[in-house]
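>>> Show me how the following folds:
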Amino acid sequence: MCQSADVKQAVLAKNDGLATALRDDLTRRGLIVVNLLSSPGSGKTELLGRVLARAVQRGISVAALTADLATENDARRLARSGASVKQVLTDGLCHLEARQVRGHLEGWLPEDSELLFVENVGNLVCPASYDLGESLRIVLMAVTEGEDKPLKYPTAFGTAHLVVVTKTDLAEAAGFDEAAFRTHVHRVNPGVEIVRSCARTGDGVDTVLERALAVRDGAPVHSPPLSPRPHVHRPDGAGDPHPRVMSAPAS
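Model (predicted):
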């Protein structure tokens, strides 16, 4: 058991060190990383494509890394925005790590880039545990997923600097209880901003872009109650409950 704990701490320390160094390096270049986390099917790619297109229209130098276990479908979709896009195939790995992000940036990232969006693997468990060197972490959830999602995945929502609820045009049909959702989000992450979005209508696109630009320009970000920690695949299947989040006060 001691050896296992040591291994976990080593994984955490190595990733944290690489993430901190990457963040420092990119910040000196005037570039920030935005890490996007969500379940599969949340509309993350569609919203990101709209954000990238808006940035390009405004003359902002923006780039995106998009991660999937297989296919380059999302990279092709995002490239329609006119932004620089690169696909990361994880070959079965359910999350990105800082070393992968740094490795994929070398020799690819345009020198004048101001914003780098990283579309993480669709998963609210493992990706939440790894700092990628981001300055802004956005967690997205579609109205079709149910308003109790923040309570089921407290680590993801508890590490977010910004929460975006997507597909709001379907809220009524899905029976989405937005008031309950907001209560649940603020239970695990008091004070975090919640943005409503709909890629079809463009609602929320400018807000997401403006939040990223504000961080680029030095604006402070919301301080979430949790920090990324390595996810633990325990033999009993229990995972890592991060019990600290349950003591967060309700809003």
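>>> going forward, measure contacts and count neighbours with C-alpha atoms only.
Noted.
>>> I figured residue 56 hits residue 62, correct?
Yes - between residue 56 and residue 62 there is a contact under Cα atoms under 8 Å: 7.0 Å.
>>> Have a look at the two and say which one is more surrounded.
Between residue 56 and residue 62, counting by other Cα atoms under 10 Å, residue 62 is the more crowded of the two (23 against 17).
>>> so the more buried one makes contact with residue 79?
No - Residue 62 lies out of contact with residue 79 (Cα under 8 Å); the separation is 11.4 Å.
>>> Please, where are all the helices along the stretch 1-150 of the chain?
Assigned by DSSP state H, counting those that start in this stretch, the helices in the stretch 1-150 of the chain fall at 2-28, 44-57, 73-79, 98-105, 149-152.
>>> which stretch among those helices comes nearest residue 213?
Residue 213 lies closest to helix 44-57 among those, at 9.8 Å (Cα to Cα).
>>> Which positions within that closest one qualify as buried?
Residues of helix 44-57 classed as buried by neighbour count (16 or more other Cα atoms under 10 Å): 44-56.
>>> coming back round to it: a markdown table for the helices of the stretch 1-150 of the chain, including distance to residue 66?
Shown next, in a markdown table, are the helices of the stretch 1-150 of the chain (distance: least, Cα to Cα, whole Å):
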| stretch | distance to residue 66 |
| --- | --- |
| helix 2-28 | 18 |
| helix 44-57 | 9 |
| helix 73-79 | 6 |
| helix 98-105 | 10 |
| helix 149-152 | 23 |
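>>> Please identify the most buried of those.
Most buried of the helices of the stretch 1-150 of the chain, by mean neighbour count (mean count of other Cα atoms under 10 Å): helix 44-57, with a mean of 21.
>>> Packing partners of that helix?
The contact analysis (3 or more Cα pairs under 8 Å, 6 or more residues apart in numbering; DSSP states H and E) places helix 44-57 against strand 62-68, helix 73-79, helix 205-216.
>>> Could you also give me the structure for this second sequence? I'd like to compare it with the first:
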Amino acid sequence: MHLATHDFTQVGYFGVAYGMFAAGIQALWHVVVAFESLLIFWNERGETATSAAWTERLLAWLTVAAMSGVIAVIFIGDVAVAWLLGPEFLPAASSFVPLAIAFLAVAMSSVGRLQTLVADRPGVSATAAGIELAPFWTTGALLAVGAGSVGACLAVLAGATMNAVYLAWALRRERPYSHRPAVFAALLGLPVLPLAWFSGSWPLELALLIAALGAYAALLLGTRVVTIAELTGRTLKTP
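From the prediction side, this is the model:
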């Protein structure tokens, strides 16, 4: 960032935004990798259908959580940054939008990384990591010159998206589960985003966020991407 922009202010904005993004990724991976032993257990018992069901629902739920984060950042990102970091960091709020979308891609790719562990495909995981880094190191500087911290965050988004797409493609034969519920869960979040145009004072933005998340939940339940039985833990088999 500094070599590209020679602007320590932009370096600071990117550092704050990416630091929170990286912390979120670490927390997400701890959740995902906790399922490794369970999936291996099912596979070794020959119950691949059960393993696939768990993986598919894990992917869908991670996508729901990540899409909820995207909605939250779009609706109250500026308010949250001002409260948590101080008003001087308010310009950094725009950097959180591409990183929130990148986190959505990471949520999807994390299940692919989990599958590389379960299926013992370390080469796929290593290649995916290289693909994720390539856009940042090739286009990140150019984007940073043009758009500062936001440009660098767009490069992160490009890398995360390419990583997710590659893992889905590379594991298509070892992948007995479907990405459709997760993709549908992400798409269902789009109709509530126009509510952000009515933002104003922070109480209004908070109220709009609650309404948007409520509408998103209603869409998920109405289309049965998420079910009441699933919420109460009555659908998936456990050991």
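>>> Got a TM-score for the two of them?
After superposition, the two chains reach a TM-score (TM-score structural alignment, normalised by the length of structure 2) of 0.28; 103 aligned residues with a Cα RMSD of 5.4 Å.
>>> Centre-most residue in structure 2?
residue 104 (2.0 Å; Cα atoms, centre = their mean).
>>> Which residue is the nearest non-sequential neighbour of that one?
residue 66 (5.0 Å; Cα to Cα, 6 or more residues apart in numbering).
>>> Please name the residues that touch the one you found.
Residue 66 of structure 2 makes contacts with 100, 103, 104, 107, as judged by Cα atoms under 8 Å, 6 or more residues apart in numbering.
>>> Mind checking what secondary structure it has?
helix (DSSP: H, G, I helix; E, B strand; the rest coil).
>>> Could you report the separation of it from residue 94 of structure 2?
18 Å (Cα to Cα, to the nearest Å).
>>> ok, residue 127 of structure 2 to residue 166 of structure 2 distance?
Per Cα to Cα, residue 127 of structure 2 is found 9 Å from residue 166 of structure 2.
>>> swap that for residue 105 of structure 2, sorry
Distance from residue 105 of structure 2 to residue 166 of structure 2, counting by Cα to Cα: 11 Å.
>>> distance of residue 140 of structure 2 from residue 156 of structure 2?
Per Cα to Cα, residue 140 of structure 2 is found 8 Å from residue 156 of structure 2.
>>> Does the residue nearest to the centre of structure 2 lie in a helix or a strand, and which?
Using DSSP states H and E, residue 104 of structure 2 maps to helix 93-118.
>>> hmm, back to that, grab the two from the buried residues of helix 44-57 of structure 1 that are most spread out in space.
Across the buried residues of helix 44-57 of structure 1, the longest distance by Cα to Cα is 18.2 Å; it joins 44 and 56.
>>> Please name the residues that touch residue 153 of structure 2.
Contact analysis of residue 153 of structure 2 by Cα under 8 Å, 6+ apart lists 14, 18, 95, 96, 98, 99.
>>> can you rerun that using 7 Å?
95, 98, 99 (Cα atoms under 7 Å, 6 or more residues apart in numbering).
>>> Three-state assignment for the residue lying closest to the first one once chain neighbours are set aside, please.
Excluding the flanking residues, the one nearest residue 95 of structure 2 by Cα to Cα, 6+ apart is residue 150, at 4.7 Å. Classification of residue 150 of structure 2 into helix, strand or coil gives helix, according to three-state DSSP.
>>> Give me the distance between residue 150 of structure 2 and residue 98 of structure 2.
Taking Cα to Cα as the measure, residue 150 of structure 2 falls 8 Å from residue 98 of structure 2.
>>> which one of the two has more residues nearby?
Between residue 150 of structure 2 and residue 98, residue 150 has the larger neighbour count (other Cα under 10 Å), namely 25 against 21.
>>> surely that one meets residue 97?
No - counting by Cα atoms under 7 Å, residue 150 of structure 2 stays clear of residue 97, with 8.7 Å between them.
>>> ok so, going back, could you dump the buried residues of helix 44-57 of structure 1 to TSV with distance to residue 179 of structure 1?
Listed next are those as TSV, based on distance: Cα to Cα, whole Å:
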residue	distance to residue 179 of structure 1
44	22
45	26
46	25
47	23
48	25
49	28
50	27
51	26
52	30
53	31
54	30
55	31
56	35
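>>> of the residues you listed, closest to residue 216 of structure 1?
Residue 216 of structure 1 lies nearest to residue 55 out of the buried residues of helix 44-57 of structure 1, by Cα to Cα, at 13.3 Å.
>>> ranges for the helices of structure 2?
Along structure 2, counting by DSSP state H, helices occupy 2-5, 8-33, 36-44, 48-85, 93-118, 122-170, 180-187, 202-222, 228-231.
>>> Pick the most deeply packed of the ones you listed.
helix 93-118 (a mean of 24).
>>> counting contacts, what elements does it pack onto?
helix 8-33, helix 36-44, helix 48-85, helix 122-170 (3 or more Cα pairs under 7 Å, 6 or more residues apart in numbering; DSSP states H and E).
>>> please redo it, this time with the cut-off set to 10 Å
helix 8-33, helix 36-44, helix 48-85, helix 122-170, helix 180-187 (3 or more Cα pairs under 10 Å, 6 or more residues apart in numbering; DSSP states H and E).
>>> how near is residue 162 of structure 2 to residue 10 of structure 2?
When Cα to Cα is applied, the distance between residue 162 of structure 2 and residue 10 of structure 2 equals 25 Å.
>>> can you check residue 31 of structure 2 too?
Distance of residue 31 of structure 2 to residue 10 of structure 2, computed by Cα to Cα: 32 Å.
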